[in-house]
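> fold the following, please.
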Amino acid sequence: MATTNTIGVDLAKNVIQSSIVSTSGIELQNTELTRTKFAEFLAKQKPSLVAFEACATAHYWARYAQAQGHRTKIIPAKAVTPFRQGHKTDKNDALAVAEAANRPNIKEAPLKTIEQQGIQAIQRSRELLVQERTSLSNHIRGLLLEFGVVIPKGFAALNYRIPFVLEDAENGVPHIYRPTLHRMFNRYLKLREDIDFLNEQVKQIVKQNDGCNRLTAIEGVGPISAVLLFSTLGTGEAFKNGREYSAYIGLTPKQYSSGGRANMIGISKHVANHRLRSVLIQGARAYVHKLKEPKTPKQRWLWELIQRAGYGKAAVALANKNVVRHGHC
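Got it, this is the predicted structure:
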C-alpha cells in the first residue's frame, strides 16, 4: 500500500493529539482532537502511516485506522522517548511518535485482533480475582492470628477451618468481629466460585480456538500459557521470526558486546512480558522435573542440558525453544 504522510498520535482518555509529517520530514499539522473528531479526521485522511504510542486504546484506534485504509504501527513508549524534543507535552509526544515510526529497527508492539483482546481481558480478570483471593485469605489469617487462632497455609486449610472458627464461641475471637469474619469468608467463597468459572471459560476457549488448542501440545504449555501466548502474539506482523517473539517476551539472553567479542549476561529483569514469561517458565520447570527417560531428539537435548546446566537454566531454554517454535507457526 502506497502511503503519503506519517501521522503520529498521542492518545489520552478524552483528547487525542495528532501530528502530520510529510514524506520530506516537514510537520504539516499538530492538533488536539476529541475522540469523535479524531475518528472523522482518520476517515478524511489519504492513506498514511498512522503510528500510536503503546498505551490504553491503542489497539482499538489502530484497528479503526486500518479499516479506514491506513497502515499502522504501535510503538512502545520506551522507543518513543529518545525522539522527543523539548518539554514533555502532547504536541511534542505526537511529533516524537511520528519521528520514531520512520526510523529503522524500531520494534513494534504486536497489534491484537479483537478476539485476542477479548481473550486477554478474560485472563487479566482471572488474574485480578486470583490476587484478590490470595490477599483476602492472608487478611483473614492475619486478623485471626491476633486472637490466637492459627490457620495453616493453603486454601484448603482455610476452607476447612473457618466454619469451625465461626461455630466455636470459646476460641477467643470476639463476638463483635464474628459478623465481619462471616462476611469476609463469604466474599472469599464467592471469589473462589468466580475463579472456577473463569478457569472453565479458559478451558472452553482452548478447546474451541484452533490456535490455542495446538499450543497445548507443546511441552510445558497448559491452557493458561496457551491463551496468553495466543493473545500476546497479535497478528504476528510485528515479528520477523520466532526469535524476535521470544526476545519480546524476555526469554533470550541480553547481549553486551564490543570489539567483536559477544558477551551474554542472562535474561532481562526489566524488559520483558513478565506475566507470560513467568507462566511459560513455570510450565517448563514442571516438565523438566518430570523428565526421566528421554526418547525424542528434543527430550535428549533437554536431558543433556539438564546434566550440563541444571534444571533452572534448562527450564528457561525449553520455554525459549517453545516460543521460537510458536513464532514460526
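> from here on, contacts and neighbour counts on C-alpha atoms
OK.
> quick one, helices of the stretch 101-250 of the chain?
Counting by DSSP state H, counting those that start in this stretch, the stretch 101-250 of the chain has helices at residues 114-145, 155-167, 178-208, 210-215, 223-233, 242-249.
> another for comparison:
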Amino acid sequence: MCRNPGVITVRERVGPGAVIAMEACASSHHWSRLLQSYGYEVRLVPGQFVKPFVKSNKSDRVDAEAIAEAAMRPRMRFVAVKSQRQQDLQALHRVRDDVIQQRTAKANQIRGLAAEYGITAPVGLNQLRKAIPEWLEDGDNGLSDLFRQILAGLHHDLISLDERVEVLTRSIQQVAERDPVSKRLLGLRGVGPLCATAMAIELGDGQQFRRGRDFAASLGLVPRQHSTGGKARLLGISKRGDAYTRKLLVHGARAVIRHHKVDEDPLNQWISHQMARKHPNVVSVALANKTARIAWAITRGATYQPELAAKAA
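Alright, predicted model coming up:
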C-alpha cells in the first residue's frame, strides 16, 4: 500500500481505470506518474484552459468543478506527462540558464562598479575576462587597495560561474550523446546538443501532437490569428509555449542563415530565396518553424532526408 495519504484516499474512492484530471502545476508530473502506476488515466489541463470554466468566487470546490468540466471537453488540449528522465534533463537546462543569467548580472555589476572609477572594458564577456586581471595589476589606474580586494572577489565569482556553466554544458552534451532521440535530432541543421535535448524534453514520444505544425504552434512559432466576419488576419508569431526552446531554435536558425552557401542544396536555395524577399529575422523564425516540424517527424520515426528539408511544411 502506498504510504502517501492522498493516494490512499484516491484509491479508496476511485476505481481502477478511471480518469483523473488535474491542473498542470508544480509536482503535477510526479503525481501523474504515480497515479498512472496504479492504472489510472491522468489528464493534465493547462491552467489557462481551466480559468474560463471557473464560476463566481474562487474556492477549492469551484476550482475542482472547473478542472472536471475542462477535462471533459472533446477538443481540449492536455499536457503530456513527462518522464523522470525528461524532468532530470529539464532541470539541467533550467539550472544552466539560471547560472548564465547570474553570470551576466555579475559581469554587468563589475562593469558598473569599474566605470565609477573611470575604467571600462570593450563589449563582450571575453573582453571583460581579459581586462579584469589587467586592472588588478595596473598600479597607476587610481584604484584603491579596498576596491582591488572587492574586484578580486568579483573576479573569483565570475570564474566560478564560468566553471559551473561549463560543467552543466558538458552534462547536457553527454546526455545528448546517449539519448537516442537527441542523437537523431542532432542531424538537423542548426541543432546542437542544447537544442536537441530541449526539443526531446518537449516532444517526448511526440504522440501528444497530431502533426508537426502543432508542435511548432506549441512553441509559439506560428502566426497569431485575429479573424472576424469571415476575414482572416494573421499577425506576428504567437510566442506562446516554451520560450527557452523557441530561443534555441531561432538562434540555431540564425547560425544556419549566417553560414549558408547559395545553391549548395535545396535547403540553402530555399534560404537564399527567402532572404531575397524578407527580413533576416523573419527568415530565421521560418527556418526555426521548419526545423521544429522536421524534429516532430523524426521523433515519430521518420528518417531525416536533407534533400527534402526545403519542402517540409
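> TM-score for these two?
Here the TM-score for the pair of chains, by TM-score structural alignment, normalised by the length of structure 2, is 0.88; 294 aligned residues with a CA RMSD of 1.7 Å.
> columns mean neighbour count on top of the helices of the stretch 101-250 of structure 1, output as TSV?
Shown next, in TSV, are these (neighbours: other CA atoms under 10 Å):
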stretch	mean neighbour count
helix 114-145	16
helix 155-167	14
helix 178-208	15
helix 210-215	18
helix 223-233	23
helix 242-249	21
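> need those in a markdown table with distance to His87 of structure 1, can you?
Conversion of the helices of the stretch 101-250 of structure 1 to a markdown table gives the following (distance: least, CA to CA, whole Å):
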| stretch | distance to His87 of structure 1 |
| --- | --- |
| helix 114-145 | 33 |
| helix 155-167 | 51 |
| helix 178-208 | 45 |
| helix 210-215 | 44 |
| helix 223-233 | 33 |
| helix 242-249 | 29 |
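> which of those sits closest to Thr296 of structure 1?
Distance to Thr296 of structure 1, taken as CA to CA, is lowest for helix 210-215 among the helices of the stretch 101-250 of structure 1, at 18.5 Å.
> which residue numbers in structure 2 does that closest one align to?
Residues 180-185 of structure 2 are where helix 210-215 of structure 1 lands when matched by TM-score structural alignment.
> do the same with stretch 20-27 of structure 1
By TM-score structural alignment, stretch 20-27 of structure 1 lines up with nothing in structure 2.
> same question, stretch 118-134 of structure 1
By TM-score structural alignment, stretch 118-134 of structure 1 lines up with residues 88-104 in structure 2.
> can you tell me the closest non-neighbouring residue to Lys55 of structure 2?
Take Lys55 of structure 2 and drop its neighbours on the chain: the residue closest to it by CA to CA, 6 or more residues apart in numbering is Val62, 6.7 Å away.
> what lines up with the one you found in structure 1?
Using TM-score structural alignment, Val62 of structure 2 pairs with Asn92 in structure 1.
> about what we covered before: where does the residue nearest to Lys55 of structure 2 fall, secondary structure wise?
Using DSSP states H and E, Val62 of structure 2 maps to helix 60-71.
> hang on, the residue nearest to Lys55 of structure 2 packs against Pro52?
No. If you go by CA atoms under 8 Å, Val62 of structure 2 and Pro52 don't touch, sitting 11.8 Å apart.
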